[in-house]
Each structure stands twice: as C-alpha cells, then as structure tokens.
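J.: Have a look; sequence and predicted model below, questions after that.
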Amino acid sequence: MTTPDTYRRATRGAALSMPSLRRIAVITVHTSPLAQPGTGDAGGMNVYVLQTAKELAARGVEVEIFTRATSSADPASVTAAEGVVVRNIVAGPFEGLGKTDLPSQMCPFTAAVLREEANHAPGYYDLVHSHYWLSGQVGWLARDRWSVPLVHTAHTLAAVKNASLADGDTPEPLARRAGEQQVADEADRLVVNTADERTALQHYYGADPAKIDVVAPGADLAVYHPASKHAARAALGFGANETVVTFVGRIQPLKAPDVLVRAVAEILRREPGLSLRLVIVGGHSGTAEQSYSLVRLAHQAGIADRVTFLPPQPSAQLADVYRASDLVAVPSYSESFGLVAVEAQACGTPVIAADVGGLGVAVNDGVTGTLVNGHAPGLWAQTISELIHDHDRRARYAAAAPDHASNFSWSHTADGLLRSYDRALSRTALSPVLAGADRLRSRVTDLALRRQRNNRTVERAAAQR
C-alpha cells in the first residue's frame, strides 16, 4: 500500500518502495459508533463502523472516528479499543436535531475535523472513509484539503428508499439525493454491501463501475453463535412451549414491524389456541412514536397479550434473544444488507425476510430461511404459519444457518476494505489525489506566506515599542 507522501514523490518521478497504510480518518456524522443500535438513528451502520475499526486496528491500522457529540457529557475523545479513537465533535445543539436538520451543521463539523488534522504534520491521515451521505460531504472536503483518497460507503440510498416506500412513510428529500450524487461522483472508491447495491449506484447515480467494490458486512461470531435455547428462554422469561417470532430493529415504517403485528393477529384469528408470541426488540426512530405506535396497533388487533416489547439490547443479551426465538423476521421495505438476519442465523435461528436489497444475500433462501416477495400481512401470516408447523424444515434451516453466517465475519469485511483502500491508494485510481498534491503544495506555500506576514507584524510591533 502507499501513502500520500509516496504520491508526492511519485509526481517527481522517484521510484520508491511502498510503505504500509498507517492511519485513517473515519467520518460518521449523524450517529456515533458508541450508540446503542436500535435507538434513535443508531442501527447497523453503528455496528459496522465500530467492528470494522476494531478489525483494522488489530491489523496495525490506526482508526480515528469523527462523529457529532449529542450530549454535553460526551468527552472530546474516547478510546473505543486499542488503536481506535472516537472524536466527539461539537456542532450545533446537543439535542433536538434530527438527521434532516444536520446539513445546517456541516460547516462547524467539517471545520473541527480539518482543525484536528491541522494539529499534525501533513500526511497524518493516509485515507478518509466516510459513512452515509452527510459524512461523504465532509470527507470530500477533507480529501481535497489533505490530498488523500476518499472511500465512501452509503449504507442506504435515497433513490432506493424512495422507490420502495412503506405506506405513510416520508420520501427522502431532494437535498439528500443531490448530496449522494455529489459524493458518488467525487469519491475515489465506493464500497457497497452487495452486487444489487452496486447495480443501484450505477442505475440511479451513474456511478463508474470500475470504482465500486463489493464488501459484505459481517457479524461478531464470537458473540453470535449457537448455545442453549432452553437457558436463553429461561433468562428472558419465555415459555418453554411457546413459539416465538422475533423482530429486531428500529421502530419505523421502513423496517415494517407493523406487518408482523398484523400477520400474527391473522394467524391467531385462524388458530386462537396456538401458543404464539411476537417479540419486538428496538426503540423508536426520530419522531415515529407519535404516528407509528405498535403498542396501539397490537391493542387494536386484539393481541396485546401476545406481543412482548423489549428495549434495544447489548450484543450479548441480543444473542440470547436470537437463541430463544424459533424464527427471526426481517420484513423491511428496503435493506442494504440486514445484519440482524446474519446475527440470528449465526445463533442457529432461521430467518424469514423480505426479498429486498441485501437480504437475498444475507439469507440463503430455502436453506437457512425463507424470502418473502411482498409485504402483505396475509402473505407473511401464511409464510410464518407454514414454518411454525413444519418442524423438520425449521430444524434443517436452524442446522444450516450458522455455517451460512460464518461467511460473513467482520474479519472478512476488513479484508475487503483493505483491498478497497489499496485500490484507492494505487496511482492509477488516484488522479484526483495526484491533483490534490498541487493543492497541498499550495497550502504549504500559503502557510509560509502567513508566517512571513505574522513575523512582519511582530517586527513592526516591536519597533513601535
């Protein structure tokens, strides 16, 4: 791998050995990797950023993660693991800003990121990796200022979400769509979760396929693995003979937990004596609680006593929820990958998932779970009911699930990211960065002129005294 210093020398025609990647800046503006997934805007992206940072640090690459502080109690920096530092940037009020309000805070956030780099010698960061379009806007400016490549992961795309909106959901704004287009055009590499997402980037944003890398996310297989179902049920207070169907995720229309409430209600209308429990694990996202109440829906459907609501769970406790479940359902309208599906399968639990986005990769249809083509509650009721009563098929799915999930470890993800970083740093992929070398030389010249002006000012002041 190569560093920006190598490129500056390369532009002078020097033939040098290539040093290793040393340090990267990771930008994740709207949600901290330290936040509990399932609360507010925290979700799979938080898990992705933190887990990949740990994997990269374990391989000797220092990772500094820049995120927006959301509390006055947030320290300026937190060591999340050896070699991983999270920097909490103060940009706007700590509370009361939703994701759609954050574009107004990009200037102070970006300024703080650039100032952090300015505390070090040029070339302190070898590469910028931004997550989500807001972060891509910051990363784009940092790339130009620091003369290093920008790698960007969108995680979700406005055009894809708007093409598959849930009833009553709000379309993503034009500003986001335009911002994503800018970042797709400017980034040196684009990392996507699946081949389908690569196709979406090309179709909706005209992205150059030559700069897109497919890198699947993973699961922490040291945490998510098969263990005693009986012990997990006892710990959670579930009945030994209950059939448990579980949803894990943010409570919002996009994730479609309401489809499951309606589906379970339909199953119980047909089979009122069935010992069936729906478990919903997660918190409300944004202002969804007022307009999207699953508690109210469960009461209206007459199944409030059959639905258990749990708050977002730390990973060790979440693993027990998966193990205690007979099925995990992922009915999302849009999903770039679906970490929940992989985590559940890693614990030996079959998955029923909507056949959208990356879920077709995360779930091996007919082997570790079932993909559902649509979101009609009746269709989901039929699919869930069939699996509930087909014990042999469910057992086959459960047996095959951990082996399938083993293909999606964070170690594999880190391997893919390092290959993408290497391409970003390669000379053939870095025409924008080579041009950036001139910008860096201009910056050094500007700093020198500024020092000269400051020295003259000091000299004049001394002469006047």
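T.: Great, that's in hand.
J.: Only C-alpha atoms from now on, for both contacts and neighbour counts.
T.: Noted.
J.: Quick check, residue 338 in contact with residue 361.
T.: No - counting by CA atoms under 8 Å, no contact exists between residue 338 and residue 361, whose distance comes to 9.0 Å.
J.: So for those two, which sits in the more crowded spot?
T.: residue 338 (25 against 19; other CA atoms under 10 Å).
J.: now the more buried one, nearest residue through space, not along the chain?
T.: Take residue 338 and drop its neighbours on the chain: the residue closest to it by CA to CA, 6 or more residues apart in numbering is residue 359, 5.8 Å away.
J.: Measure how buried residue 416 is and give me the count.
T.: Neighbours of residue 416 (other CA under 10 Å): 18.
J.: how near is it to residue 254?
T.: Distance check for residue 416 against residue 254: by CA to CA, to the nearest Å, it reads 28 Å.
J.: what residue is smack in the middle of the protein?
T.: Using CA atoms, centre = their mean, the residue of the chain that lies closest to the mean C-alpha position is residue 45, 1.5 Å off.
J.: let's bring in a second one:
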Amino acid sequence: MPHEPQRIAMLSVHTSPLDQPGTGDAGGMNVYIAELARALARRGAEVEIFTRATSSALPESVHLDEHDDRVLVHHVPAGPFEGLDKNDLPAQLCAVTAGVLRVGAARPAGWFDVLHSHYWLSGQVGWLAAERWDVPLVHTMHTMARVKNAALAPGDSPEPATRVIGEEQVVAAADALVASTAEEGQDLVGMYDADPERVHVVAPGVDLGVFRPRADRAALRRELGLPVDRDVVLFAGRVQPLKAPDVLVRAMGVLRASGRPVPLLVVLGGPSGRATALTELQALAATSGVADDVRFHPPVARAELARWFAAADLVAVPSRSESFGLVAVEAQAAGTPVVASAVGGLRSVVQDGVSGRQVRGHDPAVWADALATALADPASRTTWRAGARRVAEQYGWDATAEQVLKVYALAAERRARVAV
C-alpha cells in the first residue's frame, strides 16, 4: 500500500472550522473537519484547510489552534464578504477555485499528497484542484440533497436540482468517498450510483476527554442556572426545520394540555436558514402554552456544551435527516441518554434501550409520550447513562484519522492505477 499522505489539503467552502457550531451554516461538519484535522496532525500530517472568507478583517491564513502550527486555515476571498447565502455560493465557485489554486501555486510542485473536500460545494472546487495538482480527490458528503428531500419538514423548501447535479458530478469524480455510516454508504450507491469500491465507511469520533460524565450534576445545574428539582430536556443544534426543534416545542404543548408533568426544554442554538427561525420557534412556544417551559440559549463553545449535556436528564435529537448525528454521540459521551429520531446515522449511534430511545416519525404526541415515559423511569435512565458512555467509547477521533489515512492511501493507489 502507498505511504500515508503527509500533506493534506481540505476544502470547506461554505463554512469555516473556526465558526461557532449551532448557528448559521455551522454545525457537525465544522466539528468534524476541525477534529479530524487535529487528529491527522497528531499522526504527523500537515493539514491546510481552505474556506471562503466572510469578512475583510479575517487574516489570509491562521492556525486552527493558537499554539499548534500543524493545521493552517486559509481564508479565500470570493464574492462579497457578507450577505451571501449558501444557495448563492455556486456562482462563486470559480472564484474560490482560483483562490485555492493561487495558494497552491506558491508551493513547490507536488506539495500536497491528497485533497479531501467536505460537502458538495467543496467537492466542485476539489474536482478541479485535484486535477491541477494531480492528487487523489477524497470527498465526504455530510448531507445529500436526495436524502434531505425525501424527509422534508412541512413547508420546508426542497434542495435545488443544481445541488443534485453537482453532487452526482462529485461522486463520479472522486477517487474515494467517505461515508459516516453504512446507511450513508448505501445511499451513495443507491441514490447516486457511486462505485461501491470507492465508498469507505469511517465513523466520526468524539472527544472523550471533553465530553464526559460529571459527578455532581446538581452543582453543575446551579452553575448553569438550571433548576435542580425539575427534569431538563436539552436540544442542541441549529434552529431550522431539518433539525425539527419545533417537534419538541409542540410535544411540550401536548404534555401541558394533557396535564402531565412538563420538563424544562432548553434550546441551545441559533437560527439557520431563515433569520426569523428563532423568533418563530419562540412564538410557537407561546401559542402552544409553554412559553415558560422552554428556555432559549445561544450556542456555546465545546467545553461549555459538554457541561450542558452532562447537566441534562435527556438530550433530544428529533432531526428529520441526519447523516451521522454527532450531537447524539457527544451527549452520550457525557453520560446523558438520548431520545432521537430513527433516521439516518441516528439509528446506528443511539442504541434503543441501551443508551436511550429511538422514536419513529415526528408526531408531537408520539414524542411527548416517549419523553414522558423516559423521564418517569429513573431506573432505566440510570442504566442508560452507563450505556450511553459505553456506546460513545466506540468512537474516537484518533481511530477516525487512522481509518481516513488508509482511505487516502487507497485513493492514491487507485488514481495511480487508473493513470497507467
């Protein structure tokens, strides 16, 4: 097998690994890219991440971590710095590609060993850059238009045909495709006609040191301003139809209307897509009669997020589509059971009856019953807490990096074979 790549270019066009997850377009993918880059660096690789500049105040290049020079982030100017929606970015891909190639041109020939693109917009740029640099293209989809369109929330807009076509092109061009779960790999083959030999399943990881159980949850709750004597259900993520926090708010309304105990629902996240998404969710809480039962809090840094997870009785992940479900793994690493939709990667990372519960569909009444049943059974939740940590311990970023390096080597081998 060819040697492990030592210089890796990563593309994250529409969102930066430096952005705060939980608002705008920043989410699990940002965490994935940053943590994978760090884990690759720990194995001796040099990683350069290219992302579109969203402010004139950003430096051209900056280290991902202040005291570690092994991961460099390049801010590529392309189009207006501000005001561009993700759906506007296809028109800027030529500009992004030019910026990426300009940085590459300043390097000696053959500098990069592999190019790893994330999300279809990056894949379009990577397709051209990999050809110019004569390196293998490895691509991770993170989400897929056809999968999302099959599970749209009521009133949500479908992903455009432009994206579907772009994804098909990237799948065909990539030397290797990294899927987070076997189900995602099957979707690539079944929905996008991917070559099965190019699809490699590599589970993302979790920082088991940061996300860990806490001994004194009562003290932790007091520090976070949470009630000690009331059940707490936590939602962490972007406030958008795909993540379905509205299902949880409506479920709280069902509990209130039926006279059952209502936990405190904490929504830890910011608006994504529509600027009014958060105010709309707050209005829904009011009209559902649970304005005082839902607390909204802006996104927090990773170490702080781990404390919120550990403080909650349950973490709810009601997503309509989820390629992996990093929030669920991180919550379980903190020793907190997860109640999750039985969709996508969540079917793999949340073990029903072991680390939490899987819920079929998005009927608020069904979710209300699932949450109420779990909260009314402290004995099961104690068992689930131990199970949650055990499940999370199966995932680690160093193991992810080791497997991804093998994919890089296989992609290089395939490219060399085809070139002969």
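T.: Perfect, I can see it now. What you are looking at is a predicted structure, and each value in this text was computed from that prediction instead of being measured.
J.: Drop the TM-score for these two in here.
T.: For this chain pair, the superposition-based TM-score is 0.97 by TM-score structural alignment, normalised by the length of the second structure; 416 aligned residues with a CA RMSD of 1.3 Å.
J.: residue in the second structure matching the residue nearest to residue 338 of the first structure?
T.: Using TM-score structural alignment, the equivalent of residue 359 of the first structure in the second structure is residue 346.
J.: from what I can see its match touches residue 324, true?
T.: Yes - applying CA under 8 Å as the test, residue 346 of the second structure and residue 324 come out as touching, 6.1 Å apart.
J.: Kindly state which residue of the second structure is aligned to residue 384 of the first structure.
T.: In the second structure, the residue paired with residue 384 of the first structure according to TM-score structural alignment is residue 371.
J.: which residues touch its match?
T.: Residue 371 of the second structure makes contacts with residue 339, as judged by CA atoms under 8 Å, 6 or more residues apart in numbering.
J.: Show me what counts as buried in the strand or helix carrying it.
T.: Residue 371 of the second structure belongs to helix 364-375 when assigned by DSSP states H and E. Within helix 364-375 of the second structure, the residues that count as buried by 16 or more other CA atoms under 10 Å are 364, 365, 366, 367, 368, 369, 370, 371, 372, 374, 375.
J.: Then stretch 201-209 of the first structure?
T.: Of the residues in stretch 201-209 of the first structure, those buried under the neighbour-count criterion (16+ other CA under 10 Å) are 201, 205, 207.
J.: CSV please, covering those residues and showing distance to residue 154 of the first structure and secondary structure.
T.: Formatted as CSV, the entries for these read as follows, by distance: CA to CA, whole Å; DSSP: H, G, I helix; E, B strand; the rest coil:
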residue, distance to residue 154 of the first structure, secondary structure
201, 10, helix
205, 12, helix
207, 12, coil
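J.: Could you tell me which residues within the longest helix belonging to the first structure count as buried?
T.: Counting by DSSP state H, the longest helix found in the first structure is helix 431-464. Using 16+ other CA under 10 Å as the test for burial, helix 431-464 of the first structure gives 432, 433, 434, 436, 437, 439, 440.
J.: I'd like to know which elements it is packed against.
T.: If contacts are counted by 3 or more CA pairs under 8 Å, 6 or more residues apart in numbering; DSSP states H and E, helix 431-464 of the first structure sits against helix 4-10, helix 133-146.
J.: quick one: the longest one aligns where in the second structure?
T.: Helix 133-146 of the first structure lines up with residues 120-133 of the second structure when matched by TM-score structural alignment.
J.: same question, stretch 56-73 of the first structure
T.: Equivalent residues of stretch 56-73 of the first structure are located at 40-57 in the second structure, counting by TM-score structural alignment.
J.: Next, the distance between the ends of that stretch.
T.: With CA to CA as the measure, stretch 40-57 of the second structure spans 29 Å from end to end.
J.: For residue 8 of the first structure, list the residues it contacts.
T.: Counting by CA under 8 Å, 6+ apart, residue 8 of the first structure makes contact with 434, 437.
J.: what does it align to in the second structure?
T.: Across the two structures, residue 8 of the first structure finds no equivalent in the second structure, going by TM-score structural alignment.
J.: Quick check: the gap between residue 8 of the first structure and residue 307 of the first structure.
T.: With distances defined as CA to CA, the gap from residue 8 of the first structure to residue 307 of the first structure amounts to 61 Å.
J.: Could you tell me how many residues sit around the aligned partner of residue 220 of the second structure in the first structure?
T.: For residue 220 of the second structure, the aligned position in the first structure is occupied by residue 232, per TM-score structural alignment. Using other CA under 10 Å, residue 232 of the first structure is surrounded by 19 other residues.
J.: Residue 82 of the second structure now?
T.: Based on other CA under 10 Å, the number of other residues close to residue 82 of the second structure is 10.
J.: Let me see the contact set for the residue opposite it in the first structure once aligned.
T.: Under the alignment defined by TM-score structural alignment, residue 82 of the second structure corresponds to residue 95 in the first structure. Applying CA under 8 Å, 6+ apart, we find residue 95 of the first structure in contact with 70, 71.
J.: And residue 137 of the second structure, how close does it get to residue 399 of the second structure?
T.: Taking CA to CA, one finds residue 137 of the second structure at 21 Å from residue 399 of the second structure.
J.: Looking only at neighbour counts, state which of these two leads.
T.: Each of residue 137 of the second structure and residue 399 has its neighbours counted (other CA under 10 Å); residue 137 has more, 28 against 16.
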